[in-house]
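Trainee: predicted model and sequence below, questions to follow.
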Amino acid sequence: MVNAPAMPSFSGKVAVITGGASGIGRATSAWFARAGARVVIADRSREEGDALASRLSRDQGDALFIETDVTRPDSIEATVARTLREYGRIDCAVNNAGLSETPIDLTDATPEHWTRLMSVNLRGVFLSMQQEIRAMLGSGGAIVNVSSRTGLVGKPRHAIYTAGKHGVLGLTRSAAVDYARHGIRINAVCPGLVRTPFVERKFGDGLPALAAAMNPMGRIGEPEEIAECIAWLCSDAASFVTGVALPVDGGAVA
């Protein structure tokens, strides 16, 4: 019988997760807390963020909610500054905050549609990375950006969303090259269809059939499965890995 690998320890480490109060971000926040990290949940939803931070602090360790809007540079700067005041460092950052897109033909999309999606999905990652990297200079660290399988392929009627997620991978790869010499590793995960509250609301009773058709594994992914991959990329087990765009999609891209 093969024993399951031990969970990497993040004891004494500090992890910041944007969009950390729900979906993949929530699962990632909980994963880091279980592994001993001090977790900063950076999210716009105060109600969900406060509740999660309270639960994690009570049951698993040290968690702090900071209300954060990744479209505002001053908000991100304040979140990083408070994290450094409270904990003195940032070892891991997960840029997960994002918006989804209602299917629309490119010719029907408006400039406002573009601005809304890009302000969070691409500009928000750019702004977050700037502050996170500055905090890690001199000490090193690991950053994981949450792209999408749509960052690796085209998706019909999702041109703007697809462009943003491709852009995240460009930021990831270029920054990985620039900051490797500073001991900062920067990678991305590219999730496929994942069971989040948004996905369940969007597809309703049609979700099982959609999941069966989406990838060779014939099932939907769970948020915890994405969190596991994010944590591995942040761990010492991935110490020679940087600039990677890792599909976590049941084989959909393949």
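Mentor: On my side now, so go ahead.
Trainee: for the rest of this, base every contact and every neighbour count on C-alpha atoms.
Mentor: Fine.
Trainee: what residues sit buried inside stretch 51-60?
Mentor: Residues of stretch 51-60 classed as buried by neighbour count (16 or more other CA atoms under 10 Å): 52-54, 56-57, 60.
Trainee: mind listing residues that contact it?
Mentor: For stretch 51-60, contacts defined as CA atoms under 8 Å, 6 or more residues apart in numbering pick out 21, 26, 30, 33-34, 36, 41, 62-65.
Trainee: ok, so of those residues, who is nearest residue 235?
Mentor: Taking CA to CA as the measure, residue 235 lies nearest residue 36 of those, at 12.5 Å.
Trainee: helix, strand or coil for the closest one?
Mentor: Of the three states, residue 36 takes coil according to DSSP: H, G, I helix; E, B strand; the rest coil.
Trainee: same thing with residue 144?
Mentor: Quick answer, by three-state DSSP: residue 144 is strand.
Trainee: count of neighbours near it?
Mentor: If you count neighbours by other CA atoms under 10 Å, residue 144 ends up with 27.
Trainee: ok, it touching residue 187?
Mentor: Yes: using CA atoms under 8 Å, residue 144 makes contact with residue 187 at a distance of 4.9 Å.
Trainee: shared neighbours, those two?
Mentor: Counting by CA under 8 Å, 6+ apart, the residues touching both residue 144 and residue 187 are residue 233.
Trainee: ok, second structure coming up, stack it against the first:
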Amino acid sequence: MSRLQNKTVVITGAATGIGQATVELFAKEGATVLCADVNTEEMNKTAEKLNNNGGNVETFHVDVSSEESVTSFANKIKEEYGTIDVLFNNAGVDQEGGKVHEYPVELFDRIISVDLRGTFLTSKYLLPLMMENGGSIINTSSMSGRAADLDRSGYNAAKGGITNFTKAMAIDYARQGIRVNSLSPGTIETPLIDELAGSKEEEMGQKFRDANKWVTPLGRLGRPDEMAKVALFLASDDSSYVTGEDITADGGIMAYTWPGKMLIDEQWKKETE
């Protein structure tokens, strides 16, 4: 359990869900983990727990959509640590907005600002801390960056942008020994899903999860710790010859073209119950 020993890692969107699970895993793997989020309360709880068990975790209040906030954060990291080895651009928001002609401009701007612009800003200002020794950058995209969702064009646009932005960075910085890849989760059991679709205790939330059971070949939603393990692979030397890739971890959803027979095959549905 030391694949990140002596590595300094920055994780944005670190307070809950995939980010929180990754903080916990990376700390156990020996990394110094620098957590960034606007939700400092949840981050501090995680950091306290891990530090009490021998971890090395520090938290920072950072709004990734704000250039001032990100530059201030980068300056603090440079002053305190000098360099970093891994950057996990995980911060993101999502919300339905209706059809494009109905979609609120302010919602579109917010999603693009946090998800896409935030990935750009944190990369821009933290990359200089990796130039000397190389490292790994992981950007959280989504299966929604590879295909579209009903009423979520802003999120689709942001995540599609992240996927291709990742490839651009991979080319730009390969000669500096910096690998850049994206992680595209499917539907993961996180607080964001509770917010978007309802919790497991709510009727709408249960209907959402039941629908995902049969549309997902593996028959269930993913877990945050499963995404953290993919991020660990990309962060560690285990992926030393992998760059410019988008790793999809969606339980098999992107493996088929359309539900087809799945819609009427009772045996398929039954096997997921």
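Mentor: Noted; the coordinates are in hand. The structure displayed is predicted, hence computed values, not measured ones.
Trainee: reformat the buried residues of stretch 51-60 of structure 1 as JSON lines; add distance to residue 166 of structure 1 and secondary structure.
Mentor: Putting the buried residues of stretch 51-60 of structure 1 into JSON lines (distance: CA to CA, whole Å; DSSP: H, G, I helix; E, B strand; the rest coil) gives the following:
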{"residue": "52", "distance to residue 166 of structure 1": "31", "secondary structure": "helix"}
{"residue": "53", "distance to residue 166 of structure 1": "32", "secondary structure": "helix"}
{"residue": "54", "distance to residue 166 of structure 1": "35", "secondary structure": "helix"}
{"residue": "56", "distance to residue 166 of structure 1": "33", "secondary structure": "helix"}
{"residue": "57", "distance to residue 166 of structure 1": "36", "secondary structure": "helix"}
{"residue": "60", "distance to residue 166 of structure 1": "35", "secondary structure": "coil"}
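Trainee: between those residues, which sits nearest residue 74 of structure 1?
Mentor: Using CA to CA, the buried residues of stretch 51-60 of structure 1 come closest to residue 74 of structure 1 at residue 53, 22.5 Å.
Trainee: that closest one -> structure 2?
Mentor: In structure 2, the residue paired with residue 53 of structure 1 is residue 47, using TM-score structural alignment.
Trainee: likewise for residue 175 of structure 1?
Mentor: Matched by TM-score structural alignment, residue 175 of structure 1 corresponds to residue 169 in structure 2.
Trainee: for its match, pull up the helix or strand it's in.
Mentor: helix 153-173 (DSSP states H and E).
Trainee: now residue 17 of structure 1
Mentor: strand 14-18.
Trainee: what stretch of structure 2 does that strand fall on?
Mentor: Counting by TM-score structural alignment, strand 14-18 of structure 1 lines up with residues 8-12 of structure 2.
Trainee: check contacts around residue 112 of structure 2.
Mentor: Residue 112 of structure 2 sits next to 154-155, 157-158 when contact means CA under 8 Å, 6+ apart.
Trainee: residue 166 of structure 1 too?
Mentor: Neighbours of residue 166 of structure 1 in contact, by CA under 8 Å, 6+ apart: 147, 150-152.
Trainee: how close does the residue mapped onto it from structure 2 sit to residue 104 of structure 2?
Mentor: By TM-score structural alignment, residue 166 of structure 1 lines up with residue 160 in structure 2. When distance is defined by CA to CA, to the nearest Å, residue 160 of structure 2 is 19 Å away from residue 104 of structure 2.
Trainee: distance to residue 196 of structure 1 added to the contacts of residue 166 of structure 1, as JSON lines?
Mentor: Listed next are these as JSON lines, based on distance: CA to CA, whole Å:
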{"residue": "147", "distance to residue 196 of structure 1": "15"}
{"residue": "150", "distance to residue 196 of structure 1": "17"}
{"residue": "151", "distance to residue 196 of structure 1": "19"}
{"residue": "152", "distance to residue 196 of structure 1": "21"}
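Trainee: neighbours of residue 90 of structure 1, how many?
Mentor: Residue 90 of structure 1 has 25 nearby residues by other CA under 10 Å.
Trainee: ok, the counterpart of it in structure 2 - contacts?
Mentor: Per TM-score structural alignment, the equivalent position to residue 90 of structure 1 in structure 2 is residue 84. Listed by CA under 8 Å, 6+ apart, the contact set of residue 84 of structure 2 reads 7-10, 129-130, 135.
Trainee: contacting residues around stretch 218-237 of structure 2?
Mentor: Contact with stretch 218-237 of structure 2 is made by 3-4, 17-19, 21-22, 25-26, 86, 136-138, 181, 183, 185-190, 209, 212-214, 239, 242, 249-252, 272, as judged by CA under 8 Å, 6+ apart.
Trainee: residue boundaries of the strands in the stretch 1-150 of structure 2?
Mentor: 8-12, 32-37, 56-61, 86-89, 135-140 (DSSP state E, counting those that start in this stretch).
Trainee: how deep is the closest residue to residue 98 of structure 1 other than its chain neighbours tucked in, by neighbour count?
Mentor: Closest residue in space to residue 98 of structure 1, ignoring its immediate chain neighbours: residue 121 at 4.9 Å, by CA to CA, 6 or more residues apart in numbering. Neighbourhood size, residue 121 of structure 1 [other CA under 10 Å]: 29.
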